[in-house]
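*Asks:* Below are the sequence and a predicted model for it; my questions follow.
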Amino acid sequence: MKKRESGILLSISSLPGEYGIGDFGKEAYKFVDFLHHARQRYWQILPLGVTGYGDSPYQCISSFAGNPYFIDLDELVQKGYLSKEEILQENLNSDSEKVDYGRQYHGKYKLLRLAYERAKHDLWPQLESFYGENRTWLREFSLFMTIKETQGNKAWQLWDKALRDFNGKRVDEIENVERERFYFWIFTQFFFLKQWEELKKYANRKGIRIIGDLPIYVSADSSDLWANPSLFKLDKNLEPTTVAGVPPDYFTATGQLWGNPVYDWDTVEEDNYSFWVRRIKHSFRLYDTLRIDHFRGFESFWEVPAGSVNAVNGRWVKGPGMKLFNKIREELGELDIIAEDLGFQTEQVVKLINDTGFPGMKILQFAFDPEGDSDYLPHNHERNSVVYTGTHDNKTVRDWIDTAPEKEKKFAIKYLKLDDEDEGYNWGLIRGAWCSGAYMAVAQMQDFLDLGEESRMNTPATLGNNWTWRVKKSELNQKLSKRIAELTRTYRRG
């Protein structure tokens, strides 16, 4: 039986710091200390992958490689690979409350390349050893990024034809012909993994476990698709024939057209699900607990013809079901997985989640239909579930309260006995999650801080202004950690 515990959702990118984006430096360690003082057992983060166009951590260039933006530059200064003055010249931190991804792309990569030039001779044996140990994923990622540079950073489907074939002769030659470029990407992954594993060990020693996040789909412009095209529904030109999304619902009249290539699950099964086994195994190298995004897609997924302007004209197609999870269990044993089971539910989806034994999710913002008895209301939460005030895709609690239909708001106030003047509506909803029967409760950092629309992390089906929010250093103070600790102790989650 899992213990009653709780945690805070905060992306690495949202941490405070001097260099324009949260990273694995001293502020990350201070946040672990904050969690410890607040009696929390979990730190939930967003995917750590290398982001591309749109900066979404759910559209990554690789399922395995880590984002170089998160590398702590201060360590490179300490080792003599960079100077503080060189970093400050790039002005990465022009806005300490928002991430400027353009500055990160141009400035941070410039600094990392400079550090690589100075470090490569000293580190060469370590880099070669690291490459050998991680070759199964690191070679395809480093080749992909190297070729992408030589091809003007175009999507891989637009590369010279010979370079689109991962197993072709031209690609095979790149590792030696472009050795300097190739090893730069190995250098970034060496420092990413080194620093992340040190931070994770520090958190674990403090009694804090890391919840990571794994998108079900891969990006169209990714090393995953380039190196494994047979596992996806592609035409003879390696273009997707169908793409992923979700159908129209209460929130979106035309559905959501994600555009990711969809799996050819028959071929994936013929390959003994090896790609998925490798993804899951690597995820548990990075995290203690794994939330798998869009879990219902394993039962059946919404498939839309490529070239569609929206997700209306799609169809439901059967996924792999328990065959995939039986294989993962056979290869990797019992794993601590959370199923993101939000969205349209069917008896079959519910059965799949029950058969896996994985806890599902409950979102309080979805609970307060004044006429119904929602599964998301705290009195209906089963123990094997995780309750959230809201996720990165939802409004903050403050924004939700400000914009919810009046009947929903009144029902929430009545149900949770909310008092904005004395307690704060945000604390009332957090209390509703913490007192739930669900074994785990999680709230966004924004909700503890009672922040509004300006601090929303992501608005689904939109581009721009997403993934940029950062917490102020002054907000992570002793007064707040003490209040969270008291709430956690009261509801026996500490």
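*Replies:* That came in fine, so what should we check first?
*Asks:* C-alpha only now, for contacts and for neighbours.
*Replies:* Will do.
*Asks:* In the protein, mark out all the strands, start to finish.
*Replies:* For the chain, strands defined by DSSP state E occupy the ranges 5-9, 42-44, 209-214, 242-246, 256-261, 289-292, 300-305, 315-318, 337-339, 360-363, 385-388, 440-444.
*Asks:* can you tell me which of these comes nearest to residue 160?
*Replies:* Across the strands of the chain, residue 160 has its closest neighbour in strand 256-261 (21.0 Å, C-alpha to C-alpha).
*Asks:* Verify the stated contact: residue 400 with residue 365.
*Replies:* Yes: assessed by C-alpha atoms under 8 Å, residue 400 is found in contact with residue 365 at 7.4 Å.
*Asks:* rewinding a little: include mean neighbour count when you put the strands of the chain into JSON lines, please.
*Replies:* Formatted as JSON lines, those follow (neighbours: other C-alpha atoms under 10 Å):
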{"stretch": "strand 5-9", "mean neighbour count": "24"}
{"stretch": "strand 42-44", "mean neighbour count": "24"}
{"stretch": "strand 209-214", "mean neighbour count": "22"}
{"stretch": "strand 242-246", "mean neighbour count": "24"}
{"stretch": "strand 256-261", "mean neighbour count": "22"}
{"stretch": "strand 289-292", "mean neighbour count": "21"}
{"stretch": "strand 300-305", "mean neighbour count": "22"}
{"stretch": "strand 315-318", "mean neighbour count": "14"}
{"stretch": "strand 337-339", "mean neighbour count": "22"}
{"stretch": "strand 360-363", "mean neighbour count": "23"}
{"stretch": "strand 385-388", "mean neighbour count": "26"}
{"stretch": "strand 440-444", "mean neighbour count": "25"}
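*Asks:* out of the ones you listed, which comes closest to residue 155?
*Replies:* strand 256-261 (13.5 Å).
*Asks:* Just want the angle from that closest one to strand 242-246.
*Replies:* Taking axes from the mean of the first three to the mean of the last three C-alpha atoms, to 10 degrees, one finds strand 256-261 and strand 242-246 inclined to each other by 150 degrees.
*Asks:* Check which helices and strands strand 256-261 is in contact with.
*Replies:* strand 242-246 (3 or more C-alpha pairs under 8 Å, 6 or more residues apart in numbering; DSSP states H and E).
*Asks:* and the strand it packs on, what other elements does it pack with?
*Replies:* Strand 242-246 packs on strand 256-261, strand 300-305, going by 3+ C-alpha pairs under 8 Å, 6+ apart.
*Asks:* who's in contact with the first one?
*Replies:* Read it as strand 256-261. For strand 256-261, contacts defined as C-alpha atoms under 8 Å, 6 or more residues apart in numbering pick out 217-220, 232-234, 240, 242-248, 304, 306, 309-311, 461.
*Asks:* 7 Å instead?
*Replies:* 217-220, 232-233, 240, 242-247, 310-311, 461 (C-alpha atoms under 7 Å, 6 or more residues apart in numbering).
*Asks:* From what I see, residue 192 and residue 69 are in contact.
*Replies:* No: contact criterion C-alpha atoms under 7 Å: residue 192 and residue 69 do not qualify, at 9.0 Å.
*Asks:* okay, pairing it with this:
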Amino acid sequence: MALPRASGILLHPTSLPGPYGIGDLGTEARRFVSFLHKSRQSVWQMLPLGPTGYGNSPYQTYSAFAGNPLLLSLEPLLEEGWLTPGEVEARPAFPPERVDYNAVSTWKMPLLWKSFERFRAGASGERRDELAAFAHRQRAWLDDYALFMALREHHGGAVWTHWERDVAFRAPAALQGWRRKLEQRVQFHMFLQYQFFRQWQALKAECQRHGIQLFGDVPIFVAHDSADVWGHPELFYLDEHGEPTVVAGVPPDYFSETGQRWGNPLYRWEVMAQSGYAWWIERLRTTREIVDIIRLDHFRGFEAYWEVSASEETAVNGRWVKGPGAAFFEALHAALGELPIVAEDLGLITPEVRALQARLGLPGMRVLQFGFSGDPRTNENCPHNYTRDCVVYTGTHDNNTSLGWLHEIEAPDSVQSPETAQAERERALRYLPSDGRQFHWDMVRQALRSVATLAIIPLQDVLGLGSEARMNRPGVAEGNWEWRCLAEQLTDEVAQRLGELTELYGRLPLDEPSEP
């Protein structure tokens, strides 16, 4: 995939500011698009957009296709009369810098139900036809998803393996009976997805008007407690009770001395191949409708993945198992044409992974925070070793912020000794060079001036925030995915400074003139 030399910002929509406890797809999202434009950026990167569950991780969602209803803006529902101003204004005092997911869900989901009831009672024929057309167009995943969510609610949030056996294992008569019994809740979840995709397309159009491309994220694996696994159990390694026999993870690495036991069920790739990878083709077709560029998470897993027995408590005792390889991508290309994919190629990368990536012509990722360790002659994340066909980040959602990384030497999630960590920071200060007073801008400058075709900066680094603004700590179960920015932080001064650096290092949009 050929990318123009450009730059952008990484910010998940949940982290947008606003009064409703969580970022959404409304006014503040449009204001952020305006901030990107003022900053002379070309790309808005975000994390996976699916409906989150326990732990609130966008990498563990109830569907690989659906959007998160908590991201819905209430503003269009107000404008159309499905909600009243009084209902929306009677909101709790949400914390401005953190998402309290339980509080948001407790307040917002009943409001969304009210909007659905009023839509059902008073929507025009045209709007009803629009919803019906959406449901028909997305039926490959939406029918199962809506029923799954209705069943999950009916069973008090229990995992699908704890439901009545006939519906858990999809006996046709049971599915039909439950669909009738839970008809209103099924229709509610279809309505939420209709609203999500409607609002998303409006936001995407706003991005297009400002020359901003949306950079999405597709996790390789899906959650066990999901419509995907319940709807297609034959595609996963499950026992007779529907529980995973083996799960995904990665061996011990920079982030954890016991590895990361993700717990996702693993694919039966040989079964997927028999259908020509139909499930994946539909997944990426849906993704391509909502974003312009796709980050394919854990690319190395398509060459070989780390398999851990479900009985293991950590990821230490696992084994490498061959993935589908080039045949998978050839099937995608045959069905969908060339896809704008960036391979997330971090971690333990073997020559076989590099060969597959080269064969497919996929750009990879480089992380500046990883560039100051080991041998500077061979460290791929060290800027002087970059090639053009990559995307550089100061850090990803799994990293600390740049300032947090500089100052938090004895990080609780690091496998490094304090001495090694300190040596890395000292090398970074010499390399950039930086006196440490504006280290975040020095990191931003280094990323932008590199030869990498695309440079992506987490908003936390643009704003100069510390560890308190970290998005995720791998291996830590609680307190992740909660950070939010404040509207007053997105100043014209910050936009101007980022824009000047963007111009200086030749990353302006091609249709924008550059001054000498």
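*Replies:* Nice, thanks for sending it over. Not measured: the values here are computed from a predicted model.
*Asks:* residue range for stretch 318-337 of the first structure in the second structure?
*Replies:* Counting by TM-score structural alignment, stretch 318-337 of the first structure falls onto residues 322-341 of the second structure.
*Asks:* now stretch 395-406 of the first structure: how far from the chain's centre is it?
*Replies:* 24 Å (C-alpha atoms, centre = their mean, to the nearest Å).
*Asks:* buried stuff in it?
*Replies:* For stretch 395-406 of the first structure, a neighbour-count test (16 or more other C-alpha atoms under 10 Å) marks 395-401 as buried.
*Asks:* And stretch 108-115 of the first structure, by the same measure?
*Replies:* Buried, per 16+ other C-alpha under 10 Å, within stretch 108-115 of the first structure: 108, 111-113, 115.
*Asks:* Tell me the one of those nearest residue 361 of the first structure?
*Replies:* Proximity to residue 361 of the first structure was ranked across these by C-alpha to C-alpha; first place goes to residue 108, at 36.3 Å.
*Asks:* mind listing what that closest one touches?
*Replies:* residue 69.
*Asks:* From residue 34 of the first structure, how far out is it?
*Replies:* As for residue 108 of the first structure, its distance to residue 34 of the first structure is 27 Å (criterion: C-alpha to C-alpha, to the nearest Å).
*Asks:* What segments of the stretch 201-350 of the second structure are helices?
*Replies:* 227-231, 269-274, 278-290, 326-336 (DSSP state H, counting those that start in this stretch).
*Asks:* Residue in the first structure paired with residue 138 of the second structure?
*Replies:* Using TM-score structural alignment, residue 138 of the second structure pairs with residue 134 in the first structure.
*Asks:* count of residues packed around its match?
*Replies:* A count of neighbours around residue 134 of the first structure, defined by other C-alpha atoms under 10 Å, yields 13.
*Asks:* what do you get for residue 369 of the first structure?
*Replies:* 17.
*Asks:* Trace it over to the second structure, please.
*Replies:* Mapped onto the second structure by TM-score structural alignment, residue 369 of the first structure lines up with residue 373.
*Asks:* Leaving out the residues flanking it, which one is nearest to its match?
*Replies:* residue 424 (5.7 Å; C-alpha to C-alpha, 6 or more residues apart in numbering).
*Asks:* The first structure: which residue goes with that neighbour?
*Replies:* Using TM-score structural alignment, residue 424 of the second structure pairs with residue 408 in the first structure.
*Asks:* which residues does that match contact?
*Replies:* Here residue 408 of the first structure is in contact with 368-370 (C-alpha under 7 Å, 6+ apart).
*Asks:* For the spatially most central residue of the first structure, give its distance to residue 61 of the first structure.
*Replies:* Against the mean C-alpha coordinate of the first structure, by C-alpha atoms, centre = their mean, the closest residue is residue 47 at 2.3 Å. Residue 47 of the first structure sits 12 Å away from residue 61 of the first structure when distances are taken as C-alpha to C-alpha.
*Asks:* I'd like the buried residues of stretch 395-406 of the first structure as CSV, with distance to residue 143 of the first structure appended.
*Replies:* Listed next are these as CSV, based on distance: C-alpha to C-alpha, whole Å:
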residue, distance to residue 143 of the first structure
395, 39
396, 40
397, 43
398, 45
399, 44
400, 45
401, 48
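*Asks:* Residue 28 of the first structure: which of the residues you listed is nearest?
*Replies:* Of these, the one sitting nearest to residue 28 of the first structure (C-alpha to C-alpha) turns out to be residue 396, at 22.5 Å.
*Asks:* Pull up the gap between the aligned partner of that closest one in the second structure and residue 87 of the second structure, please.
*Replies:* Counting by TM-score structural alignment, residue 396 of the first structure lines up with residue 401 in the second structure. According to C-alpha to C-alpha, residue 401 of the second structure stands 37 Å off from residue 87 of the second structure.
*Asks:* and what of residue 113 of the second structure?
*Replies:* To residue 87 of the second structure, residue 113 of the second structure is 12 Å away according to C-alpha to C-alpha.
*Asks:* Residue 453 of the first structure and residue 100 of the first structure, how far apart?
*Replies:* Per C-alpha to C-alpha, residue 453 of the first structure is found 19 Å from residue 100 of the first structure.
*Asks:* Now, the buried residues of stretch 395-406 of the first structure that are in helices?
*Replies:* If you go by DSSP state H, those have 397-401 in helices.
*Asks:* quick revisit: I'd like the helices and strands packed on strand 242-246 of the first structure as CSV, with distance to residue 328 of the first structure appended.
*Replies:* Shown next, in CSV, are these (distance: least, C-alpha to C-alpha, whole Å):
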stretch, distance to residue 328 of the first structure
strand 256-261, 22
strand 300-305, 19
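*Asks:* what about these, which gets the closest to residue 391 of the first structure?
*Replies:* Nearest of these (C-alpha to C-alpha): strand 256-261, 17.5 Å.
*Asks:* The closest one aligns to what range in the second structure?
*Replies:* Aligned by TM-score structural alignment, strand 256-261 of the first structure falls on residues 260-265 of the second structure.
*Asks:* where's the matching stretch relative to the chain centroid, distance-wise?
*Replies:* Distance, centroid of stretch 260-265 of the second structure to centroid of chain: 17 Å (C-alpha atoms, centre = their mean).
*Asks:* Stretch 365-380 of the second structure now?
*Replies:* For stretch 365-380 of the second structure, the distance to the chain centre is 24 Å (C-alpha atoms, centre = their mean).
*Asks:* Tell me which residues are up against that stretch.
*Replies:* Contacts of stretch 365-380 of the second structure (C-alpha under 7 Å, 6+ apart): 343-346, 381-383, 386, 390-395, 424, 427-428.
*Asks:* No further queries at this time; thank you.
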